[in-house]
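Asks: the sequence and its predicted three-dimensional model are supplied below.
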Amino acid sequence: MSDDHVYAALAEGHEDDTRWAYGTGFEDPLHGVDTAVPAGVDGAELAALCLELGDDALVSAQRLAEWTTRAPELEEEVALANIGLDLLGQARLLYARAGQVDGTGRGEDAYAYFRDAGDFRNVTLAELPNGDFAFSTARLLVLSSWRLAHLQALTASPDPVLRAVAAKGVKELTYHRQYAAEWVVRLGDGTEESHRRMRAGLRQVGAYLGELFEAHDAREEVLAVLGQVADTAGLPVPEAVPGDGGAGRLGRHTEHLAPLLEELQSVARAHPGATW
């Protein structure tokens, strides 16, 4: 099996970036950035966008955290934890920005711990149970490709804070996508059983592509990545099933989100106002 070319192509344009390890670095991405809402930017719309992106990241991070002690190898456990930490960091910055511009002054904990499932605006794919490793890597490939395209567009946002958060996120998501692509190829071009599972995983995530493209139209970018990786892995490209009007963005979620949030929020709700 030779798959080096697919990773090289996915990393094109990012050759000088430092590999992630607990994030892409420890520099504050907002250092020196003016936090005032720019003229002509609607604060409510900006807050809503930050909340959507923050919810996608937080819920995805929580699902990745569930692989701790369950991943196939210790190295993968660490890698998935690192990816989750990257997403958690993005969520914190986005929630903080939402609180600055929505007029409430709420901090990041208020958004993460003290909202119910119906108040969350994450895409549905992020909240689904992990399933097997093949499904989780297929989901990571799709979500990281889609989020990367979204944040790349936001590096030109008129809001300097969102612009800075997006620029940091692009570096992180580039390697999230590479990691997922590597595993999709390994499993797709591996044993008969791993091929079967990877094929099934891609088919499952395909059912949620329509919702992703309704939330942010990155169809061309995502399908190009999926086509490239699937071809290398000897797998069919999943078909994008039409969405239902962006259910997750409207607060319509599966039965899986509430239990996820119950676990995530349990300590904060048991000790409201506590700090540690």
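Replies: Happy to help now that I have it. Numbers count the residues shown, from 1 in each chain.

Asks: from here on, just use CA atoms for contacts and neighbour counts.
Replies: OK.

Asks: could you list the buried residues of the helix or strand encompassing Val205?
Replies: In the assignment (DSSP states H and E), Val205 maps to helix 192-206. Of all the residues in helix 192-206, those buried under the rule 16 or more other C-alpha atoms under 10 Å are Ser194, His195, Arg197, Met198, Arg199, Ala200, Gly201, Leu202, Arg203, Gln204, Val205, Gly206.

Asks: which non-adjacent residue is nearest the residue sitting nearest the centre point of the chain?
Replies: In the chain, the C-alpha nearest the mean C-alpha coordinate belongs to Ala57, at 4.8 Å (C-alpha atoms, centre = their mean). Distances taken as C-alpha to C-alpha, 6 or more residues apart in numbering put Leu87 closest to Ala57, at 5.0 Å, once the chain neighbours are dropped.

Asks: ditto for Ala96
Replies: Glu108 (5.2 Å).

Asks: for comparison:
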Amino acid sequence: MSDDHVYMTLAEGHEDDTRWAYGTGFEDPLHGVDTAVPDGVDAGELAALCVTLADDALVSAQRLAEWTTRAPELEEEVALANIGLDLLGQARMLYSRAGQVDGTGRDEDAYAYFRDPGDFRNVRLAELPGGDFAFSIVRLLVLSSWRLAHFERLTAHRDPVLAAIAAKGVKELAYHRQYAAEWAVRLGDGTEESHRRMRKAQEQVAPYLGELFTAYDVRDEVVAVLRQVTEAAGLPMPVYRPLPGSGRIGEHTEHLAPLLAELQGVARAHPEATW
């Protein structure tokens, strides 16, 4: 199966080819949306959900930013940077919504810059060091497929703000998944070396897959996507044995603290600064 065929198959249902939606369009996805928490929606649970989704996006965006000046080609450097900007945009809106409904009044900077590693609720796969290009592609394929499945469901959420954020994110995540799928096929079905590196990347990612499927009913959908891409790439479907612990309860790898130290350094050095 060619990478073009995989791209077209995964694109079914996402025919709107809007890309790099954050920062490039002029339509505010939250314009006119009622920000009051609907009756029957628990504000604490809503805030917690927004924070977890935002933490996944922020940490992933920081890892993708590390490819700036290091990607194999300029085109891929721009693509990865823009995927990171999409995720950063999602994080900003989700943090803002959390601050609106959790009673603290915190803004997006408070969530991003002034929490310690144990306060973050991102999945651990997002925080692992970037490794080589193959590892980043495998991770992006897994996380974008998983996040897209969530966001498609969240478009029907009872909170209209979260539903609007999800609807915007679906367009972005559909492209992130397609981008990763194309590269997965090229590398898996490419040279002996690229195939070897993809196999190694799969082995590195596999132990963290179990954490993605513990709290949400998206496993079958995500596994089907991964199987479709790996078959086209001539790669085996990874077998995973879940590691103990979970980033969702603040149990992280040793890699999150240095990542946050770099991310938060300037803001913490100048906490009263305005930009």
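Replies: Nice, thanks for sending it over. Since the model is a prediction, treat every value here as computed from it, not as a measurement.

Asks: hmm, back to that, measure the residue nearest to the centre of the first structure to Asn122 of the first structure for me?
Replies: Separation of Ala57 of the first structure from Asn122 of the first structure (C-alpha to C-alpha, to the nearest Å): 8 Å.

Asks: ditto for Leu154 of the first structure
Replies: Leu154 of the first structure is 18 Å from Asn122 of the first structure, by C-alpha to C-alpha.

Asks: do the same with Ser157 of the first structure
Replies: Counting by C-alpha to C-alpha, the gap from Ser157 of the first structure to Asn122 of the first structure is 21 Å.

Asks: more crowded one of those two?
Replies: Higher neighbour count among Ser157 of the first structure and Asn122: Asn122, with 29 against 15, using other C-alpha atoms under 10 Å.

Asks: might you report the residue contacts of the more buried one?
Replies: Glu52, Leu53, Gly54, Asp55, Asp56, Val59, Gly248, Arg249, Gly251 (C-alpha atoms under 8 Å, 6 or more residues apart in numbering).

Asks: just put those residues in CSV and tack on neighbour count and secondary structure.
Replies: Formatted as CSV, the contacts of Asn122 of the first structure follow (neighbours: other C-alpha atoms under 10 Å; DSSP: H, G, I helix; E, B strand; the rest coil):
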residue, neighbour count, secondary structure
Glu52, 21, helix
Leu53, 21, helix
Gly54, 30, helix
Asp55, 28, helix
Asp56, 27, helix
Val59, 28, helix
Gly248, 25, helix
Arg249, 23, helix
Gly251, 17, coil
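
Asks: dump those residues into a markdown table; add distance to Gly40 of the first structure as well.
Replies: Compiled in a markdown table, the contacts of Asn122 of the first structure are given as follows (distance: C-alpha to C-alpha, whole Å):
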| residue | distance to Gly40 of the first structure |
| --- | --- |
| Glu52 | 21 |
| Leu53 | 21 |
| Gly54 | 23 |
| Asp55 | 25 |
| Asp56 | 26 |
| Val59 | 31 |
| Gly248 | 28 |
| Arg249 | 24 |
| Gly251 | 28 |
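
Asks: return the closest of the residues you listed with respect to Leu162 of the first structure.
Replies: Of all these, Leu162 of the first structure sits closest to Leu53, with 10.6 Å by C-alpha to C-alpha.

Asks: I'd say that closest one and Arg92 touch.
Replies: No. Using C-alpha atoms under 8 Å, Leu53 of the first structure is not in contact with Arg92, being 10.5 Å away.

Asks: and Val165 of the first structure, what helix or strand is that in?
Replies: helix 160-188.

Asks: now that helix, how far from the centre of its chain.
Replies: Averaging C-alpha positions (C-alpha atoms, centre = their mean, to the nearest Å) puts helix 160-188 of the first structure 9 Å from its chain's average.

Asks: mind listing the helices for the first structure?
Replies: For the first structure, applying DSSP state H gives helices covering 4-10, 43-65, 74-101, 108-113, 124-127, 133-154, 160-188, 192-206, 209-215, 219-233, 257-270.

Asks: same list (those) but as CSV, adding distance to Leu30 of the first structure.
Replies: Shown next, in CSV, are the helices of the first structure (distance: least, C-alpha to C-alpha, whole Å):
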stretch, distance to Leu30 of the first structure
helix 4-10, 27
helix 43-65, 15
helix 74-101, 9
helix 108-113, 16
helix 124-127, 27
helix 133-154, 15
helix 160-188, 6
helix 192-206, 34
helix 209-215, 26
helix 219-233, 28
helix 257-270, 27
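
Asks: what about those, which gets the closest to Tyr22 of the first structure?
Replies: Proximity to Tyr22 of the first structure (C-alpha to C-alpha) singles out helix 74-101 among those, at 5.0 Å.

Asks: what about that closest one, how far off from the second structure?
Replies: Its aligned residues in the second structure lie a mean 0.2 Å from helix 74-101 of the first structure after superposition (mean C-alpha distance after the TM-score superposition for the first structure).

Asks: please identify the buried residues of that helix?
Replies: For helix 74-101 of the first structure, burial by neighbour count (16+ other C-alpha under 10 Å) applies to 77-101.

Asks: so for Pro242 of the first structure, which of the helices of the first structure sits nearest?
Replies: Counting by C-alpha to C-alpha, Pro242 of the first structure lies closest to helix 209-215 out of these; the figure is 4.4 Å.

Asks: if we can go back for a sec, which of the helices of the first structure sits closest to Asp16 of the first structure?
Replies: Asp16 of the first structure sits nearest to helix 160-188 of all the helices of the first structure, at 10.4 Å, using C-alpha to C-alpha.

Asks: report the angle between the closest one and helix 192-206.
Replies: Angle, helix 160-188 of the first structure to helix 192-206, by axes from the mean of the first three to the mean of the last three C-alpha atoms, to 10 degrees: 150 degrees.

Asks: name the helices or strands packed onto helix 160-188 of the first structure?
Replies: With contacts taken as 3 or more C-alpha pairs under 8 Å, 6 or more residues apart in numbering; DSSP states H and E, helix 160-188 of the first structure sits against helix 4-10, helix 74-101, helix 133-154, helix 192-206, helix 219-233.

Asks: let me see the contact set for Arg177 of the second structure.
Replies: Arg177 of the second structure sits next to Leu140, Leu141, Ser144, Ser145 when contact means C-alpha under 8 Å, 6+ apart.

Asks: show me how far stretch 253-268 of the first structure is from its chain's centre.
Replies: Relative to the centre of its chain, stretch 253-268 of the first structure is centred 17 Å away, using C-alpha atoms, centre = their mean.
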